[in-house]
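1. Sequence and predicted structure are below.
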Amino acid sequence: MTPNDPPAGAATLIERRTIEVVPESERHGTPFNQFTLWFGANMQITAVVNGALATVFGADPLWGITGLLVGNLLGGIVMALHSAQGPRLGLPQMISSRAQFGVFGAVLPLVLVIVMYLGFAATGTVLAGQAVDEIVHTDMQGVGIAVFGVLTAAVAVLGYRHIHALGRAATVLGGIGFTYLAVRLVTTTPHLSSLLGAKPFDGATFLLAISLGAGWQLTYGPYVADYSRYLPRLTSPRTTFHCTLWGSVIGSQWSMAFGALVAAVPAASGAGFLDNQVGFLGRLGGGGTVAMLVYLVVVVGKLTVNTLNAYGGFMSIVTTVSAFTRERHVSPRARSLYIIGFIAASVLIADVASSNFLSDFKNFVLTLLMVFTPWSAINLIDYYLVSREKVDIPALYRPADRYGRWNAVALGCYTVGVVAQIPFLDQTLYTGPITKALGGADVSWIVGLVVTAGLYLPLGRSRSRAPEQMIYPEGFLEPSTPGAPAEVGHAGSTSRP
C-alpha cells in the first residue's frame, strides 16, 4: 500500500484507486450494479440521435430498428466480454491490454481511446448544454456547456461509487422519461404506424443500422471493465457478463428505437427533430413544466455517460503516462487535475463544434469502429483463448518483465486489422471500392473483427507470454480470504515465462 491508500475496507468520499489493482479487501457491490449503470448510461439523447441516424440516412424505421437491435446485440456481446474481466483482474481495461501489446505498445490504442473519449464527451456536452440552457433560460452561448462541464468534473473526481449511484438515478429517471416521451409520440402523431414498412428493405441502409448499433456498443469496450473492477474477485463472470450485456443492450435499443421513430416523424410532418434535437423532445413532452422535467432527464442521462467518458479518459491518460514513468498510483490532487484538464478540453471542443452535427457524429462513430474492433479482437482472443484468463499483473507495470515493451505480433495484427477495413469504408472523405460495389453498405467493422481474430489466434498461441497461473501483487489477498482458488500466485512467483 502507498501512503495515500485508505485503510483496508474503508470507503472514502473521493475514490483513491486509479490504475493499480484493487485489493480484495476493498471489493464491493453486486453484478446488478452493472445493469443499472449501463442501462442508465444508454437512456440518453445521444443514443436517440444515434438511432435517428438509421432513419435519416435512408432506412425504413422498421428495418432500421431491427438492424439497430442486431448491431446492439453483436456489439454488446463483445463489450460485455470485456466487462467480465473486471472482477478477476481488478484493473482498468486499458492497463490489462499491456498483456497483449506490451507496456509501451499499448500506448498506440490508448492514444486513440483518449481521442474517442474526447469526441464523445464533446458531442454529448453539445446536447446536454442545450438542455441546461433551456432549464436556466439563457441565450448566452456556452453557459449550458460550461455548467454541464462542471457537473461532469465533480462526479468524475468523486469516482467509482458516485458514478454507480448516478447510474441508478439515470435508470429510474431515464426509464420514466423515455416511456412518457414514447407514449406522447404514439398518441400525438397521426398514422405513426403507417411510417413503418413504408419503404422496401434496403441492404445498404440495413447494414448501416447494424453498424451504428454495433459501433455504439464496441466503443464502450476500452473502459467497460473500469466499472466492474471493484466487484469481489470471485464474482461469477457469467453473471457480470449478462448484467452488463442486457443493461447496455436494453437501454441503448430503447433509446435508439425511439430515435428511429422520432426521425421519421419530421420527415413526414416537418416537426424539426433534425434542427433541434433537445428542443424537439421538450415540445414532444408538452412544453411548460413537463418540458423542464424532460430537459432534466436529458441532463442526468448525459451526465452519466459523460462522466464515464471523463473517468475513462483520465484512466487512459494516466495509463499512457505511467508506461514511461512506471507509476502505479496517482494522488487525489493529480487525479483531479487530470480530470479537470480533460473536461476543459471537451468543453472547448463542444463550444466550437460543427453545426453539421448528425453527419459528423455518424462518421465519428463509424471511424471509431475501424480502430477499435481490431483492439477488441486481440484483447478478447488473448484473454479467453490464449492466456485462458491467466495474467501476471505485476508484470503489467514493468517494461523489462514478462510482457516486454512492445509485442510485435499484437501490433502487427492490429495494423493488418485496421488496413484490411479500408476497402470497406463508407466515410465522407473516402468510400472504399468494395463498399461502392455493395451499394454503400459499410461492413468494415466485421472485416476488422474477423481478420484480426483469425490472424492473432494462431500467432498469439505460438508466442504466448501467459503465466501458468494467475499472479497477483503481494498483499492483494488477505491470508484469511475464504475460497481463494489454488491457481492464484503472487508477485513472488516466477514472473518470466
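-> Arrived safely.
2. C-alpha from now on. contacts and neighbour counts both.
-> Fine.
3. Would you mind confirming that Arg283 makes contact with Ala291?
-> Yes - counting by Cα atoms under 8 Å, Ala291 is a contact partner of Arg283 at 6.6 Å.
4. Run through the residues that contact the residue lying closest to Ala260 once chain neighbours are set aside.
-> Among residues not flanking Ala260 along the chain, Ala52 sits closest, at 4.2 Å (Cα to Cα, 6 or more residues apart in numbering). Taking Cα atoms under 8 Å, 6 or more residues apart in numbering as the contact definition, Ala52 lies against 256-263.
5. check contacts around Leu127.
-> 45-46, 277-278.
6. Looking at those residues, which are in helices?
-> 45-46, 277-278 (DSSP state H).
7. Filter the residues you listed down to the buried ones and express that as a ChimeraX selection.
-> Restricted to buried positions by 16 or more other Cα atoms under 10 Å, the ChimeraX selection for these reads:
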select :45,46,277,278
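8. and Arg283 and Ala291? which has more neighbours close in?
-> Ala291 (22 against 14; other Cα atoms under 10 Å).
9. just checking, the more buried one touches Phe280?
-> No - using Cα under 8 Å, Ala291 makes no contact with Phe280, being 9.8 Å away.
10. Who are the packing partners of the strand or helix carrying Ile446?
-> Per DSSP states H and E: Ile446 is located in helix 444-462. The contact analysis (3 or more Cα pairs under 8 Å, 6 or more residues apart in numbering; DSSP states H and E) places helix 444-462 against helix 357-380, helix 408-419.
11. Got another one to weigh against that:
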Amino acid sequence: MAQLVELRSIDVVPDEERHGTAFSQFTLWLGANLQITAVVTGALAVVFGGDVVWSVAGLLLGNLLGGAVMALHSAQGPRLGLPQMIQSRAQFGVRGAVVPLLLVIVMYVGFFASGSVLAGQAVGELTHTNDTTGIVVFAAVTAVTATLGYRVIHALGRIASTVCALAFVYLAVRLLDRADVSALLHDAHFSLPVFLLAVSLSASWQLAFGPYVADYSRYLPRTTSAKATFWWTLSGSALGSQWSMTFGVLVAATAGERFLHSQVGYVVALGGTGLAASFLYFVIALGKLTVNVLNTYGGFMSLVTSVSGFRGQRRLSRAGRATYIGLVMAAGTAVALLGKDSFLSSFKDFLLFLLTFFTPWSAINLVDYYLISKERYDLPALADPHGRYGAWRWDALAVYAAGLLAQLPFLATSFYTGPLVDPLGGADISWIVGLAVPALLYRLVARRPAEAGPDPDREASPSAARRTAS
C-alpha cells in the first residue's frame, strides 16, 4: 500500500522514479472523457439551437483545436518533470503565477462541483439514498483516490477507459435502435453562431485540461518522445470527448425535455432496468470519479504552488497533502450541494467563462516554452523569487490582462454580450482572439534568449533533481 501513495507534489521527479510509456496518456484521457458531463456538454449544442449534423461537426472541430493546445502542454511533462502550473512561474514570476493559479483553482472547484452533481445522482441510486448523500459519498471517495496519487490515478484511467467504452457502445446501440437517425441527419441547417457555439463548447472543454495535463505526464522518462506524448494525449482526449459529446447530441435531439429534466436518469433508463441500470449507474460514477480525481489532484497541486511561491516550500508531508486535498473537496462539495438544482442552466456559461480566462494563459505558456525558452527552464530558479524569473513578471501579467480585455467585445454569455457579437451574427469568437492576441503580444515583449535557461536534460538528472527537491 505504501508504494501506491505518492510522495511528491510540486518538486521535480528524478530519473530513477520515472516510469511508463506515452500510451498511458491515451488511456487516462480516454477514460476521463467517456463520462456523463461530456455527454451534457455535447447536448448543450442542441439545447441552444443546433441540429445534429452541424453540432457534431462543430464539436469535432473544437475538440481537435482545443485538444491540440492541451496536448502541447502535455508534452512539457516528460521534459521538465514538473506539474503544469508551476511552470507558469517562468512566465509570470514565482509569485506572479498566483494570478492564473487562483483562476485555475476556481476551475477545479467548479468542475468538481458539476461532476459531483451528476455522479451524486448515480451514487444516490446505487446506495438507495438521495442526491445529497450521493454527492458527499462521491466526494469522499474522490479525495481518498487523489491522496493516493499518480499511480492509482493512471490505474483508474485504464479501468475507466475499458469499462466506459463498453458501456457507451451498449448505450449507442440502444439509442440507435429507437432513434430515426436518417431523419436527424437530413434535418441540417447551418447557422454560423450556433456552429461556433458548438466549437466553443468543445474547445473550452479541452482547453480546461491545459492547466493540469502535464501533472499526469511528468513521471514519464525524459527520453519519451514529445511527439508521442502529444499524439497519444490528443487522440485519447479528442476521441473520448467526441464520442461522449456525439452521444449527447443524439440524446438531446431525440429525447428533448425528458433528457433536460434528468440527465442521469434518462441515460440509465435508455440502457434498461434492473441489473443493467445498476451497471450504468456504476459506470456513470466511475467515469466521473476518473475526471473528478484529476480535478482534485490538480487543485491540490495549484494550491501548493500558490502557497509555496510565498513560503518557499518545495516538499509536502502526507498530512499536508491530505489537508490541501480536503480543502478542494470541501469547496467543491459545498458548491455542488448549493447548485445541484440548477446545474444545466449554468453549466454552459461556466464553460465559456473558463475559456475566457484560460486561453490567454495557454497562449503565453506555449509561446514562452516552445518559441522563447526553447524548452529550457532553470528549474531551481522556479522556486526562487530572487532568481532568474523574479517574483513578479509585470510584462507577462500585462499581456495576460490584455488577452482578457481583447476577448470582451467578442464574448457572448447570458450575463454579458460584447458589442461585436451582433455584427458577427451572434457568433462568439472570443476564444480565438484570446489565443491570438496574447500569443503575439507576449512574443513581442518577452525576449528572453534561448540560452537563458540550462538544458533540462542536465537539470533533470538524478543529482540535479535531488538538489532541486531538497
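-> Sure thing, it's come through. Just so it is clear, the model here is predicted, and its values are computed rather than measured.
12. chain center to the helix holding Ile446 of structure 1: distance?
-> Offset of helix 444-462 of structure 1 from its chain centre (Cα atoms, centre = their mean, to the nearest Å): 22 Å.
13. List the contacts of it.
-> 211, 369-370, 373-374, 376-378, 381-382, 385-386, 409-410, 413-414, 416-418, 420-425.
14. Contact partners for the residue lying closest to Asp187 of structure 2 once chain neighbours are set aside?
-> Sequence neighbours aside, Asp51 is the residue nearest to Asp187 of structure 2 in space, at 7.1 Å (criterion: Cα to Cα, 6+ apart). By Cα under 8 Å, 6+ apart, Asp51 of structure 2 lies in contact with 184, 187-189, 253.
15. what do you get for Arg222 of structure 2?
-> So Arg222 of structure 2 contacts 15, 18, 78-81, 457 (Cα under 8 Å, 6+ apart).
16. need the contact list for Gln121 of structure 2.
-> 130-131, 134-135, 264.
17. would you turn those residues into TSV with secondary structure?
-> Shown next, in TSV, are these (DSSP: H, G, I helix; E, B strand; the rest coil):
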residue	secondary structure
Asn130	coil
Asp131	helix
Gly134	helix
Ile135	helix
Val264	helix
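18. what range in structure 2 matches the helix or strand hosting the residue nearest to Ala260 of structure 1?
-> Assigned by DSSP H and E, Ala52 of structure 1 falls within helix 45-56. Counting by TM-score structural alignment, helix 45-56 of structure 1 pairs with residues 36-47 of structure 2.
19. Counting by contacts, list what the helix ranked longest in structure 2 packs against.
-> If you go by DSSP H, structure 2 has its longest helix at helix 275-311. Helix 275-311 of structure 2 is packed against helix 23-33, helix 36-47, helix 98-127, helix 131-148, helix 150-178, helix 263-271, helix 318-339, with contacts defined by 3+ Cα pairs under 8 Å, 6+ apart.
20. Nearest to Val293 of structure 2, out of those helices?
-> helix 131-148 (5.4 Å; Cα to Cα).
21. Buried ones in the closest one, by neighbour count?
-> Applying 16+ other Cα under 10 Å to helix 131-148 of structure 2 flags 131-139, 142-143, 145-148 as buried.
22. Stretch 400-415 of structure 1 now?
-> 401-407, 409-411, 413-415.
23. just to revisit the earlier point, just the buried ones out of the contacts of Asp51 of structure 2, please.
-> Ala253.
24. Max pairwise distance over the contacts of Asp51 of structure 2: which two?
-> Maximum distance among these (Cα to Cα): 14.0 Å, for His189 and Ala253.
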